[in-house]
Each structure stands twice: as C-alpha cells, then as structure tokens.
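1. Sequence isn't available, so here's the structure alone:
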C-alpha cells in the first residue's frame, strides 16, 4: 500500500498528465460507491493488480470531492470486494490524506492464475469479466476467458491425434535421428523396444480408436514432412518494413522489403526464419582484442532462442491454430508475436530469471529437446527454462538493451531493440538532469521510461541486479524526484515524471523556466509556480525544514526536497547543515 507521501506525489503526477494510468483508477464517489467500481476490481484482479482511489474528481483536476464520506465508502468498498465479485477480491483498503482531504485507497492484487477470471457475480462469467485497456475497463473476449481456464491445468492440444495423418507423414530421417538419440541417452527405456513402440512412448504417435498409430500434433510439428497440409496457419510470417511503422514506404514506394510465409516442421521453420532475418540485417563494426569485426545487428543465438520460444509456447488450441507466429522487422526494432499469453505460474516479473519455466505444450517441449536441427548435431531446445535467460545474456554480451515483454491474455509479444537506448542524444538528456551518482542500470531505466516503456523491478534484474539492488535503485530514482510509482506494493511500476517527459527538458530548466512569472505567482500554462510559492515562504526571513515546507505547500516530502535542492543549487536558498544532518533547514540566501 502507498504511504501518504507517495500518494500525494502520485496525485501530483495525475494532475500534470490530466488522466488516469493503466494501473491507477480514480473515481469521485460523491454519491456513494460507483457501480463501475466492480468492473475495475475485476479488471485489476485479472491483470497485474492496481490502485483504486476514491474521493478525487478527475474532471476537477483530481481535486477533493466536497462532502466525501470516506468511512462509508471504505466500508461499502470492502463489502463489494467480499460479496459482489467471484472469487472475492482481497484488497488492502485504507483512508489516507491528500492535501488535507481524506480519500479511500484500495491496493488490488492480481488474482492467482488458477482462480482467474474474477467476474462481477451478478453479471456472470461471460459478461462480467473485465480487463484494463488503456485507462479504462473492457470485457474479456471468449478467447481470453478460454485462455484463463486453460491456465488452470495442463493443456493437452499438442497430444491430440491428427486423425487425417499417418505415420508416413513423418520425416523418416528425422525420426531415425530422434530414436538414435533417445536410445543412446535413455537405454533402459528405449534400447530394447521396436521403433513403433518407441514412438508411442514418446507421444510422437498414439493409437486411434481402431488401433492404428497416427501422429500427434506434437509429433507432426516436430518431425512432420509438411504439417501445414493439416494445419495451414501453423506457420511463421516474416515481414521486413523500411520504417518504424507498418504503413511506411521507402523511397521507391515499397511497403515491404521482405514478406514471406515459412512452413515445414518447427526445426525447419526456425532455421528458415533465422536465415530470412540474417538476409535483412545490417552489420555493425566492433573492436575486440584482435581487431575490428563485423557482427549482425541482432545476435544470432538470441534470435534463435526467441523464435523457438514463440513456436514452442504458442497456443495450439483450435482457436489459436488460426493465427501464425508473426515476426516483424522494423528500422528500430524486431517484434516476435505468438498467440497465447503467459502460461502457468510464471509471471511477467519472472520472465528471464534462471530456472523459471512453465510449458503450455509439455509433449512438444519434451520432444524438441531430443529433435536434432537438420544438418547439425544440436537439438532444437534444452527445455530447462534457459531460453529467455540465454537470449538476455546474448543481448547483454553484444552491448544491447534487454528485450521488452508484452504478455496479454491472448498473445505474447517480444521486442528486441536494434540499438542501445543510451545513444548520444539520450546521454545528453541524462547529463541535463544534473543527477550525480546514477548507476548504469538507473540510466538505462530512465532512458526506457523516456521512450514510453514501463519499468519494473524485473527490468533492472534483467540488467544484472539482484532483487534488493533493483528495489534500492528504483526507490533512489523516486527519492530524487525523477520517477513515480503507479502500481501497488507487489507489482510496482515506475514512470518518468511528466515535467521530465514533456519536451525532454532537464528538471532544473523545468523548475525555473517560470522565473519571469514568479512575481505574479504563475508558472507554465497558467499554473501556480512551485518555485515562487516555496521562495515566498522564506521572504520574511524564516528558517524552515523540508517537513515545514511540505506542510505549508501540501506537496510530498520527496518533491519538496527536490525543489529545495534546486533552489540551493541556483543560489536562492542556503542550507544550514549537511544533507545527512537531521536538523538541516533552509533560509533565503544573503540573510
């Protein structure tokens, strides 16, 4: 749960932006508990959790609601969480103060995946299940509800018999290599059994109702000659475009530099997709101990892991089979998208951490760890949860930024940046913040936030920090007044403060760009100048602490300290003690 100071800081940012965030919903509640609260509770529970704030009016600049009965709203909200949603929502609900006014704040946790979806009981599962979309709530689609129910157990679609196929639809050479490998590695199980029995034990094939062995979907995808004969959309599309958007064209009017559909079994699709990407990649020069080398823009092994991951973990349910794995290469990034979101107990926060894995397609995943890539002695995957960590390690070794993950209930999207976020322009922007002592991971986090990306504790962990180090680094950015938290306690998300994001100006410039208007007390866009407001507190010669300034202005303590530090730096105030001194106070310069 947020403390009062963090809540005030969050409300200040809401006022700057003028709207809610995806993980924060603000409602007035002047006439009692709004009916739409039920939808929001469902949406937060089915997503990543979030904060619900009652008692502020968005249309009035997130100002306090006159006559708001915080105690009654708190009790009504607790009853709603307990009695009007299935399963009940276990939110932490408190009454806090914002600039002297009482509001109700609920920290709504994400529901355990085995209990989703959470729905408004009176509306039923089909029409009462919601998810966040932008800063609002939308109904779950039937496919999304299906995916949530699939997450409660182990899907078996990859173990289904393909009734139209026969054993002759499997590639004999690939089958021979597979059996040779498993007999060598597991002689007790496979050495003494005939080929037909071995294929049944591996679930490459199963017996149909008439006792005839037929390939399973997993067997056909891993070892088939042409799986698309039976499932036309179980393929990979590769599109290369000249710009940063799908609708852009190059100087010659071309919309697509390359556009192909790749078919065949998974080992062949991985190799052909990788070849297509290599053919469309530029190279960059790097200097190592022996001289200058030309290396591809994206590390080959990172791409291989990403493609295998998409094909191995995609949704193979009847509805999911209508969608291909999509690979899109833009001028600034590579996007790989597959149907089906995260499966099992792995959360978005845990993606990329060693040993964290959960297989939607257990039969297929097991087969691919013994299926040999054509023309090599390597297998398609290790199936030990090392795919994404290996990909991240390869990107880090190449000096590139970590991937961005965007899982939804219906799809999983992976984005690989083409170049580092710490380019020359971004480095200059960071220098303009005048923030000494920022670590590399903090600088990357700020750069990602500036580009509009969401940053969490896991983002910094993927950069190599331990969990507690990542928490400390992010809290330091909050304390410096550079970022703010928009999520609940468990899944906090961090965003750049609006005065830094707008125009990409330094906070120092933003703080004092309204100096000519200080006499009138007005800052940018007619807003009261915070610097002028704080300076006026010292006009009569007072010496004040940061706590006293916070009480007088209604600002959060972290923000006040930020303004005071900048006023000291500008020579307008002087501090009476060192920053570590608990008795540190401030007075007008020259007095």
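-> The structure has been received and is ready for your questions. The structure displayed is predicted, hence computed values, not measured ones. Numbering: from 1, shown residues only.
2. CA atoms for contacts and neighbours, from now on please.
-> OK.
3. what's the distance between residue 217 and residue 412?
-> Between residue 217 and residue 412 the computed distance is 21 Å (C-alpha to C-alpha, to the nearest Å).
4. sorry, that was for residue 304
-> Noted for residue 304: a distance of 17 Å to residue 412, by C-alpha to C-alpha.
5. And residue 63, by the same measure?
-> 38 Å.
6. Have a look at those two and say which one is more surrounded.
-> Taking other C-alpha atoms under 10 Å, residue 63 and residue 412 do not tie; residue 412 has more neighbours (20 against 17).
7. tell me the contacts of the more buried one?
-> Residue 412 makes contact with 337, 338, 339, 340, 341, 342, 405, 406, according to C-alpha atoms under 8 Å, 6 or more residues apart in numbering.
8. okay, now the one to match up with it:
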C-alpha cells in the first residue's frame, strides 16, 4: 500500500531570524495561533488545554515565560534551572497517555531562546492528522477535548467530539450510513431521470446505463448492503442526491438540511438579496437539483469565452471550472450532521461558499492541493460520474488555477466554530487587469517588465487593494513567510514599496514618488490617478474626510479626545472600508488601543461593520460606518 503523502507544515522556527520572530509575536499578541503563558510558579497546567486546542484546530505556538499585565504581554523570563526542569516535565507528560492522548512534537519543536535578556521556552504544536483527532487530556475524550477560536481555547461539546471521531474513520464515510424505513417512494423520479441523461452524455457506452434505477443507485452508493449485518437500504448519499426534500429533512435522515443560495446586486444595505434559491416547497431541493439551479446562476456572472473543439462550440473556461469545483466541494465536503446550513452567495465583489463541518486537512495542505480526503465519498462519486467533480484531489488545484488564470485575487478559505463551518471566498477583484498593469507602468515606467511573477503579483495586489502585508501574500504565493519577507524587502529596497509599522503589523504601500523628478503636483496627480482608477476614489475620499474632520476639531481636542469624540471621529473617517492601520493613522491614535478597546466596542454596538463579517480575523479585514 502506498504511503500517505505527508506535507511538512511550516513552523515558527523555520528560516526567519528568531529575534525578529519574537518581536512579531509580541506585536501580534492576540494571534489565533500564539499563546503566551507565565511559568514563574511552575509548569502551567493550562498548557495541555492549549496543546489540545492547537492540535485540534490549525496548530500554533505556546511560549512560556511571558505574563499579561493590563492587556500587555511582558517577558518575565525563566531561569536555566526552570527551563531544564520544564523540558523534562514536558517530555515525560507528553508521552504519558494519562496526561495527553498523542505526542505530536519532535525535538526541534521545543526551543529555548534568549529575548532581551530573558529566557523563554517555545513549543511549536502542529495540527494533528485527522486520524489522530481528537487530541484530548487524560484517557477520555469527552469533557477533555479542546479547540481554539479567536477568543481562545474552549472545551468541545459531546457532539463536536463525536464528529471528530467520525471524521477520523475514513473507512466509513458519513454518507454511506444506511437509513432505515426509506423506500423508492422517497426518491424523486425526475431527478434520477435527469441524472441518467447526464450520465449517458458523459459516458454513452457505460454498462451501468443498462441497469434499473435501484441497481444504478447501488452502483453509485445510493443504496447498499452491509456485509457484516446484512442490513439493506438507501444511504444518506442516495437521499441527499436524489431524495424528496421532505424525506431528506426527516429526523432519521438529515433534519438540518437547508441548502441556500443568496444573490445581492443592490447597493442598498436594506436589501438583503435580489434573488434566492432555497427549499420553498415549489421544487425538490435535493443536491442534484440545487447544484444545477445554482451553478446556472453563478456561471451567468462570468464572461463566456468562445472556442471550438473538434467543431463543437465550448463556452467554458478555467474560471467556470473553478466555480463548478467550488460548488461541488461545498456539497461533498459538507458535514450533514452539523446543525447549520449550506450557504452559497454572490455579491458584486465575490462568490462565497459556506458548508457545515471542518477541514479534514490543514489550511497549508488545502492551498497546496493534491490531497484527496473526502467526507462524503458516494456523493463525490455521483458528481464525478457526470463530470462535475474531481477525484484526484480536493479540486482546490482547479479552483486556484482558474482564479489565477483570470488574474483575480487569490481564493481564501477560513474556518468558523460553533457551529463549525468552512467558508471559501472567491474574490472578483482583478489583480493583473490591463487597468492595473497600465497603472503600474504609469508609476514605474517599464521597470515592472524586469520583475518576476511573484514580485509583479505583490505590486499588483498592493496597487489594487491599497496595501499589502506578509500575511496577505501568504494566501497568494506558494512561499514561506520568511521568503515573502525577503521579497517585500527587495521591493522596498528597489523603491517600489514603502513600509509602515513594525513586526506583524507591518503594511506596505505603493511608493508614489518612484521617479526623482515626480514631485509636487505631479506626484499628487499620480496618487490621485491610482486612487481613482484602482481603488475607486476611496483614498481621495478618506483623505478629504480626514482633512475636514481634523480641521473641524477644536484645537484643544486634537490630541486628547473623549471616547465618544474619538468614536465620532472614526465614524466620520470610515465612510468606506478602512484597515485598522489606516484608521489609527487618520485619527492619530495607537493601533493597539484601537484594536483592543475602541474598534471591538464599536462593532459590538453596531456602529461599525466588518468587510468580512464571518471571518473577524481575516488578514484583509477592514471597517466602515454602518449604513
């Protein structure tokens, strides 16, 4: 049997200078994947809860020797004797099944470092393989399993643990479950008939076409016999794909089933959607019908290329293929036992695909593609037989390739907890459009022609989005964080970019004064053109609003503002989406103060809204006054 492909996850200790890394960690003290703990009075008991949480989520780094004081993290250090003892304690306990279920660390994952005169102990905890999940304390997973969200570690419920256990058993996929008491009367005959027609088109000479409906369903995995118990019946996959919606939503099948497509083309915030497809009782909303109704609507927003293949007109493109794969992925990787809905949406700037469940691979593996781990194998087979699904991997390769070929901003995947959801965003923002390339040449002359593809993408993204960061480029380029840092430093050294901030808070913007003779009004005109053509006047509007707001402030209150005055100033500034760094710069307040105190309160009170409301820690998150 072939060995399973293992991808080495990047760790905190790879490549970058360690001191630079620690500085960045303190800058990003509230990071999703970093946990500081004081250990002055002994090895912290809470270490193992965080270990379990990181292992069951996306991995992370635990740093011992840091205490929290008034929302600030201060290194209080460890003695040489403490570090030696804690290392010994850790290795003894991590290999003790009475303490933790699985040891995921190697020797290189534990390091002691000296930071500004103090000693710290760092532990890099990787994400566990799905077969190792759940990772839990003691010998009983129930009540002792943890996961992590943006608020910290939390104890998993019994149902969350059972779903992890089910996902770890790939030999018994969820959709192969035999349903008792269901018959052919629960199958929508028209859906099965239409499927046969598509199957015949894809495989005109396939022997399964000669089978009757029940035999065909058996071949597809929609009906099966359990060889151990002799039980026969329709499977979850069979009902989900071809069933009548009332039968699918039966408590014995998938009671939370509710696929939902939402389309909004209106600029009026009071309009929630301009079109919607959902189980409204007028059609059989099984997965087969939902897929075809929704894909037709999604594809209508893409331009139709024209080409001939063997004399046959083809109105398809890699972008259409990417959209098809994204929709099928949403349906076949969904956890139908989770109490949440499938939601597919279109807005003017993106497609969004959200399905209940968690990723069965890490986000690093997801972006690299090639991993074939499917939660619902029979559903995957059903879509594959009519040419709608990818068997060799997760289909992510085609999604990314299609979006890259169209020169659109890179797809972004995230996970949300309670309820568990996987959210894939396909932005409709062009990175290397002719307009963007023209602007780059306007700014830099013919210099961009000498740049490699990664450097050009970084500049184009910065031009299109107004700024970039290391984290943003990690979603686009197949490079390690340290290599992206070097790339950004080279672009700064070459005069293309200007950096702002420090550590993980560093942002990079286009250098509007690339040519020495571009001064005064010329530089202003260039900046104005870029803002107008690339950022839709956002930059100029913000600059105008800020100038007006500052000018109108009483002179004695320009530096000392009450919380209400500061919030009012932020609302006046945020007429359109701005990043935290931009807000801090415009109102003259510290980034940490705004991030930890002011902005969260304004969001909670409904004064500000996030550009990515479902992903609070989105690397490109921005805020605007709620309309």
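-> Yes, it's here. Please read all numbers here as calculations on a predicted model, not as lab measurements.
9. can you tell me which of the contacts of residue 412 of the first structure lies nearest to residue 471 of the first structure?
-> residue 405 (19.7 Å; C-alpha to C-alpha).
10. Surely the closest one is in a strand?
-> Yes: checked against DSSP: H, G, I helix; E, B strand; the rest coil, residue 405 of the first structure lies within a strand.
11. which residue sits closest to the equivalent of it over in the second structure in space, ignoring its chain neighbours?
-> In the second structure, the residue matched to residue 405 of the first structure (TM-score structural alignment) is residue 413. In space, and not counting its chain neighbours, residue 413 of the second structure is closest to residue 424: 4.4 Å by C-alpha to C-alpha, 6 or more residues apart in numbering.
12. how far away is the counterpart of that neighbour in the first structure from residue 134 of the first structure?
-> Alignment note (TM-score structural alignment): residue 424 of the second structure maps to residue 414 of the first structure. Here the criterion is C-alpha to C-alpha. By it, residue 414 of the first structure lies 20 Å from residue 134 of the first structure.
13. Next: residue 257 of the first structure.
-> On the measure of C-alpha to C-alpha, residue 257 of the first structure and residue 134 of the first structure end up 32 Å apart.
14. cool, and residue 430 of the first structure?
-> Taken as C-alpha to C-alpha, the span from residue 430 of the first structure to residue 134 of the first structure is 28 Å.
15. Comparing the two, which residue is more hemmed in?
-> residue 430 (20 against 11).
16. and the more buried one, helix, strand or coil?
-> Local secondary structure at residue 430 of the first structure is given as helix here, using three-state DSSP.
17. The residue nearest to it when sequence neighbours are not counted sits in which helix or strand?
-> Closest residue to residue 430 of the first structure apart from its sequence neighbours, by C-alpha to C-alpha, 6+ apart: residue 443 at 7.3 Å. Assigned by DSSP states H and E, residue 443 of the first structure falls within helix 440-450.
18. What is the aligned counterpart of residue 166 of the first structure in the second structure?
-> So, by TM-score structural alignment, residue 166 of the first structure is matched to residue 183.
19. swap that for residue 112 of the first structure, please
-> Looks like residue 112 of the first structure aligns to residue 129 there (TM-score structural alignment).
20. count of neighbours near that match?
-> That count, for residue 129 of the second structure with other C-alpha under 10 Å as the rule, works out to 17.
21. Quick check: residue 445 of the first structure touching residue 457?
-> No: with contact defined as C-alpha atoms under 8 Å, residue 445 of the first structure does not count as touching residue 457 (10.1 Å).
22. Of the two, which one has the most company?
-> Comparing residue 445 of the first structure with residue 457 by other C-alpha under 10 Å, the one with more neighbours is residue 445, at 26 against 23.
23. Residue 190 of the second structure: neighbouring residues, count only.
-> Neighbours around residue 190 of the second structure, by other C-alpha under 10 Å: 12.
24. quick one: it from residue 398 of the second structure, how far?
-> Residue 190 of the second structure sits 31 Å away from residue 398 of the second structure, going by C-alpha to C-alpha.
25. Likewise for residue 509 of the second structure?
-> 31 Å.
26. neighbour count winner among these two?
-> Using other C-alpha under 10 Å, the more surrounded residue of residue 509 of the second structure and residue 398 is residue 398, with 22 against 19.
27. would that one count as being in a helix?
-> Yes: membership of residue 398 of the second structure in a helix is supported by three-state DSSP.
28. The residue nearest to residue 413 of the second structure contacts residue 358, doesn't it?
-> No: Residue 424 of the second structure lies out of contact with residue 358 (C-alpha under 8 Å); the separation is 12.0 Å.
29. Tell me which of these two has more neighbours.
-> The residue with more neighbours, out of residue 424 of the second structure and residue 358, is residue 358; 24 against 21, by other C-alpha under 10 Å.
30. Now check the first structure for the residue matching the more buried one.
-> Aligned by TM-score structural alignment, residue 358 of the second structure pairs with residue 341 of the first structure.
31. Its match in helix, strand or coil?
-> Secondary structure, three-state DSSP: residue 341 of the first structure is coil.
32. Which element, helix or strand, includes the aligned partner of residue 22 of the second structure in the first structure?
-> Per TM-score structural alignment, the equivalent position to residue 22 of the second structure in the first structure is residue 11. Per DSSP H and E: residue 11 of the first structure is located in helix 4-17.
33. Can you measure across stretch 566-574 of the first structure, start residue to end residue?
-> 11 Å.
34. ok, now stretch 117-137 of the first structure?
-> In stretch 117-137 of the first structure, first residue to last residue: 14 Å (C-alpha to C-alpha).
35. so where do the strands sit in the stretch 501-627 of the second structure?
-> Ranges of strands in the stretch 501-627 of the second structure, per DSSP state E, counting those that start in this stretch, are 507-510, 608-610, 623-625.
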